[in-house]
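>>> Starting from these lines, generate the structure:
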Amino acid sequence: MAEPYTQPSINDFGPVKVPKDHVFVLGDNRLESADSREFGPIPIRSIIGRADVIVYPLNHLKWL
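The predicted model follows:
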């Protein structure tokens, strides 16, 4: 995924193959996040929450 707004040191973790029925999650604070870069792809069946609203940026505020 192209993310020109991130610093190269936190953007470069190489290509990743995500198995079927899994997701690759990234934290919003890349320097401090424990995410799929550390733990690998997550089985979809392990996800127990859901997003209900987008709050930022404010011009994209909406209920999902």
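
>>> Only C-alpha atoms from now on, for both contacts and neighbour counts.
OK.

>>> how near is Val23 to Ser9?
From Val23 across to Ser9, the span is 23 Å (C-alpha to C-alpha, to the nearest Å).

>>> out of those two, which sits in the more crowded spot?
The neighbour comparison of Val23 against Ser9 (other C-alpha atoms under 10 Å) goes to Val23, with 15 against 9.

>>> Next one: Arg37 relative to Lys62, how far apart?
Relative to Lys62, and taking C-alpha to C-alpha, Arg37 is found at 29 Å.

>>> What of His22?
In terms of C-alpha to C-alpha, His22 sits 26 Å off from Lys62.

>>> got it, and Val53?
The value you get for Val53 to Lys62, if C-alpha to C-alpha is used, is 6 Å.

>>> Next, the second sequence, to be compared with the first:
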Amino acid sequence: MRRIPTEEHRRAVRETVLEVTAALAAEHGLRGVTMSRIVEGTGFVGDLLVKASGPVRCATT
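Just a heads-up that it's a prediction; the model follows:
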């Protein structure tokens, strides 16, 4: 049985993702921020990022 993430868990995931994303953008620029690098930087599974974070909007278009 799968656990449904709580709002507190979602907030923690979002905060971690934002921190890692900001660090990646500072190091590689916006075009260097990829889902693969975010997954690697957070240690989260890619599906968790999508489910916990919600829709992703592209900042480079």
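
>>> where does the TM-score land?
Put the two chains on top of each other and the TM-score (TM-score structural alignment, normalised by the length of structure 2) is 0.23; 31 aligned residues with a C-alpha RMSD of 4.5 Å.

>>> more crowded one of Arg37 and Lys62 of structure 1?
More crowded of Arg37 of structure 1 and Lys62, by other C-alpha under 10 Å: Arg37, with 16 against 11.

>>> which other helices and strands contact the longest helix along structure 2?
Across structure 2, the longest stretch assigned as helix under DSSP state H is helix 7-28. Using 3 or more C-alpha pairs under 8 Å, 6 or more residues apart in numbering; DSSP states H and E, the elements in contact with helix 7-28 of structure 2 are helix 35-42, helix 46-53.

>>> wait, which of the ones you listed is closest to Arg10 of structure 2?
Nearest to Arg10 of structure 2, of all the helices and strands packed on helix 7-28 of structure 2, is helix 46-53, at 5.0 Å by C-alpha to C-alpha.

>>> Tell me what angle that closest one forms with helix 35-42.
With axes from the mean of the first three to the mean of the last three C-alpha atoms, to 10 degrees as the basis, helix 46-53 of structure 2 and helix 35-42 are set at 80 degrees to each other.

>>> What residues of helix 46-53 of structure 2 count as buried?
Buried residues in helix 46-53 of structure 2, counting neighbours by 16 or more other C-alpha atoms under 10 Å, are found at Leu49, Ala52, Ser53.

>>> nearest residue to the first one other than its sequence neighbours?
What it means is Leu49 of structure 2. Distance criterion C-alpha to C-alpha, 6 or more residues apart in numbering; nearest residue to Leu49 of structure 2, sequence neighbours excluded, is Val13 at 7.4 Å.
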